[in-house]
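Undergrad: Fold the following for me, if possible:
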Amino acid sequence: MATPHRIAIARRRTPATRSRRELRVEQILQAARDLFGAQGYDATTTAQIAAQIGVVEGLIYKYFPTKRALLLQVLGYWYDDMFGDYTRELAYFPTARKRLHYLIWRHLCTVRDYPRLCGLMFREVLSADNDYRGSPLHAMNKRYTQLLVDTVETGMRGGEFRTDLPPRLVRSLVYGGIEHEASRYLARYIAPHQQAAADAPALDVGLLADQITNLLCDGLGPRPAAELTETRA
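TA: Sure, this is the predicted structure:
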């Protein structure tokens, strides 16, 4: 059965209009995603990826110059899939607080549903100081997190949130906090041989989304004028 990610990739173009090259690239990306997720990036070889789809190893390099380039493309497709139609979905929520909660909840769902890909993103890409910055994947990540910045700015303009805190700090607190909070959950997928992984708790997406949203919005809420005067004194 095709995974949601496979379905999303297949929808990009109809079978009648997809070239042989596109179909081959899709096969390689799917095999790489499966093996990177199951074995980890370092333990996976391009020979294994080729064997997974029944081709010679050299064919992989016809489409991807390095294994690293292949990893970035796998994660790029995943990010593209995650976006879905965020703009349309966010429009259903009448307040900035509800939109903020939705973005936090959806990000947590992604961590819960795609733990191995999240682990690859955190360990192999975000922690590396090489080809990530300036890459298409970096641009996608900026677009993805900008949705939260835009939501906070909208709340500030509408009077829901205080205006003396930088929206980018809120973004860092949300995504950095989720990464830290979910680290033990991800450990069972990133390093299943470690004892810590066996003891890792489940990720309660609904509860954690509520807690983060409440913590942020209580702090972001407009402050009484008297309190502001006292703080500045």
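
Undergrad: use CA for all of it now, contacts and neighbours both
TA: OK.

Undergrad: how about the nearest residue to residue 132, chain neighbours excluded?
TA: In space, and not counting its chain neighbours, residue 132 is closest to residue 138: 6.0 Å by C-alpha to C-alpha, 6 or more residues apart in numbering.

Undergrad: same deal with residue 78?
TA: residue 5 (7.1 Å).

Undergrad: what about the one you found, how many neighbours?
TA: Residues lying near residue 5 (other C-alpha atoms under 10 Å) number 15.

Undergrad: What of residue 69?
TA: 13.

Undergrad: Next up, the contacts around it.
TA: Contacts for residue 69 were tallied using C-alpha atoms under 8 Å, 6 or more residues apart in numbering; there are none.

Undergrad: Okay, it and residue 139: tell me how far apart.
TA: 15 Å (C-alpha to C-alpha, to the nearest Å).

Undergrad: same check, this time on residue 218
TA: 31 Å.

Undergrad: Also residue 122?
TA: For residue 122 relative to residue 139 (C-alpha to C-alpha), the value is 16 Å.

Undergrad: what's the helix or strand harbouring residue 169 in contact with?
TA: Assigning secondary structure by DSSP states H and E places residue 169 in helix 167-181. When contacts are defined by C-alpha under 8 Å, 6+ apart, helix 167-181 is touched by residues 104, 108, 145, 148-149, 152-153, 212, 216.

Undergrad: could I get those as JSON lines with distance to residue 202 and secondary structure?
TA: Below are the contacts of helix 167-181 laid out as JSON lines (distance: C-alpha to C-alpha, whole Å; DSSP: H, G, I helix; E, B strand; the rest coil):
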{"residue": "104", "distance to residue 202": "17", "secondary structure": "helix"}
{"residue": "108", "distance to residue 202": "12", "secondary structure": "helix"}
{"residue": "145", "distance to residue 202": "25", "secondary structure": "helix"}
{"residue": "148", "distance to residue 202": "25", "secondary structure": "helix"}
{"residue": "149", "distance to residue 202": "28", "secondary structure": "helix"}
{"residue": "152", "distance to residue 202": "29", "secondary structure": "helix"}
{"residue": "153", "distance to residue 202": "33", "secondary structure": "helix"}
{"residue": "212", "distance to residue 202": "17", "secondary structure": "helix"}
{"residue": "216", "distance to residue 202": "23", "secondary structure": "helix"}
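
Undergrad: Show me the two of these that sit farthest apart.
TA: Using C-alpha to C-alpha, these span at most 21.7 Å, a distance reached by 108 and 153.

Undergrad: Pull out the buried residues from the strand or helix carrying the residue nearest to residue 78.
TA: Using DSSP H and E, residue 5 sits within helix 4-10. Applying a neighbour-count criterion of 16 or more other C-alpha atoms under 10 Å, one finds 6, 8-9 buried in helix 4-10.

Undergrad: please give me the structure for this one as well, since I'd like to look at both together:
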Amino acid sequence: MTTTSTNSGRPRAGGESGARRRGKGSPALASERREHLVKLAAELFAEKGFQATTVRNIADQAGILSGSLYHHFDSKESIVDEILSGFFRDIMAAYREVIDEGKDARQTIAGLVRIAFATLEPHRAAITVMQNDWNYLKNMDRFAYLTRSEDEVEKMWVDTIKAGQADGVFRSDIDAKLTYRMIRDTIWVAVRWFRPGGRLDATELGEHYLKVMFDGINVHG
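TA: A predicted model of the protein is given here:
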């Protein structure tokens, strides 16, 4: 027979404590599970590609049934939405901070390059998905912000390059938009061979890139 608790505050015999019962369904635990699923899915998207990854793949990686995944996300599109929106939120905020410092164009571009390289590790999945699945995703209404966000990022870079040209810091015979896109793509492609714990970390890669970008590979006399 189940007994009730006494004044000592002990829980009912044969049952869970109220705190434990609340903990199983607490918002904090649900948030942790959701974050864990996003990380697992991000790794799969980075390795297999978004379109090739199924909900079952994600569930299997998490050790749960596919139906359990739907308690947290209504589709894999919702998961990648969280990954991509988080990437743009973080990188755009970091870019704005650099630009708002008001340094000269060369220093500002260097800061933007360092931030871009710094995203290779924490946002590897987002960068890989954008490279592989951009054209597929951007045609969906829910991902309309991708084009808007990329346009805003491009404007930050292009305006900085043009400011450097006007000040005589950068060459006037280069196209600012084309220059930005070449910089962007050569940084993003590094995500395919960059691995955390490798010979060079993201910071060292960024500094090496800046040497080549600003000084070239010729020996200056």
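
Undergrad: coming back round to it: wait, which of the buried residues of helix 4-10 of structure 1 is closest to residue 196 of structure 1?
TA: Of these, the one sitting nearest to residue 196 of structure 1 (C-alpha to C-alpha) turns out to be residue 6, at 31.6 Å.

Undergrad: For the counterpart of residue 170 of structure 1 in structure 2, the count of nearby residues, please.
TA: Matched to structure 2 by TM-score structural alignment, residue 170 of structure 1 sits across from residue 179. If you count neighbours by other C-alpha under 10 Å, residue 179 of structure 2 ends up with 13.

Undergrad: The one 10 residues further on too?
TA: The burial count assigned to residue 189 of structure 2 is 14, neighbours taken as other C-alpha under 10 Å.

Undergrad: Can you add distance to residue 130 of structure 1 and give the buried residues of helix 4-10 of structure 1 back as a markdown table?
TA: Formatted as a markdown table, the buried residues of helix 4-10 of structure 1 follow (distance: C-alpha to C-alpha, whole Å):
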| residue | distance to residue 130 of structure 1 |
| --- | --- |
| 6 | 29 |
| 8 | 29 |
| 9 | 27 |
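
Undergrad: what separates the match of residue 170 of structure 1 from residue 117 of structure 2, distance-wise?
TA: For residue 179 of structure 2, the distance to residue 117 of structure 2 - C-alpha to C-alpha - is 17 Å.

Undergrad: show me where structure 2 has helices.
TA: Along structure 2, the segments classed as helices by DSSP state H run 18-24, 27-48, 55-62, 66-69, 76-100, 105-118, 124-137, 144-166, 176-188, 202-215.

Undergrad: any idea what the residue nearest to residue 132 of structure 1 aligns with in structure 2?
TA: Using TM-score structural alignment as the criterion, residue 138 of structure 1 maps onto residue 147 of structure 2.

Undergrad: Isn't that match up against residue 138?
TA: Yes - using C-alpha atoms under 8 Å, residue 147 of structure 2 makes contact with residue 138 at a distance of 6.9 Å.

Undergrad: what's the closest non-adjacent residue to the aligned partner of residue 124 of structure 2 in structure 1?
TA: Taking TM-score structural alignment, the alignment pairs residue 124 of structure 2 with residue 115 from structure 1. Excluding the flanking residues, the one nearest residue 115 of structure 1 by C-alpha to C-alpha, 6+ apart is residue 186, at 5.8 Å.

Undergrad: Surely the one you found is in contact with residue 114?
TA: No - judged on C-alpha under 8 Å, residue 186 of structure 1 makes no contact with residue 114 at a distance of 9.5 Å.

Undergrad: List the contacts of the counterpart of residue 147 of structure 1 in structure 2.
TA: For residue 147 of structure 1, the aligned residue in structure 2 is residue 156 (criterion: TM-score structural alignment). Residues in contact with residue 156 of structure 2 (C-alpha under 8 Å, 6+ apart) are 95, 99.

Undergrad: any idea how far residue 23 of structure 2 is from residue 156 of structure 2?
TA: Taken as C-alpha to C-alpha, the span from residue 156 of structure 2 to residue 23 of structure 2 is 45 Å.

Undergrad: tally of neighbours for the match of residue 138 of structure 1?
TA: Neighbourhood size, residue 147 of structure 2 [other C-alpha under 10 Å]: 13.

Undergrad: show me what contacts residue 94 of structure 1?
TA: Applying C-alpha under 8 Å, 6+ apart, no residues qualify as near residue 94 of structure 1.

Undergrad: what's the distance between it and residue 140 of structure 1?
TA: Applying C-alpha to C-alpha to residue 94 of structure 1 and residue 140 of structure 1 gives a distance of 26 Å.

Undergrad: Not counting its neighbours along the chain, what's nearest residue 41 of structure 1?
TA: With sequence-adjacent residues excluded and distances taken as C-alpha to C-alpha, 6+ apart, residue 41 of structure 1 is closest to residue 120, at 7.3 Å.

Undergrad: The one you found contacts residue 42, doesn't it?
TA: No - using C-alpha under 8 Å, residue 120 of structure 1 makes no contact with residue 42, being 10.3 Å away.

Undergrad: So what does residue 165 of structure 2 match up with in structure 1?
TA: Checking TM-score structural alignment: residue 165 of structure 2 goes with residue 156.

Undergrad: any idea how far its match lies from residue 186 of structure 1?
TA: 34 Å.

Undergrad: and these two? which has more neighbours close in?
TA: More crowded of residue 156 of structure 1 and residue 186, by other C-alpha under 10 Å: residue 186, with 26 against 20.

Undergrad: what residues are up against the more buried one?
TA: 115-116, 118-119, 197.
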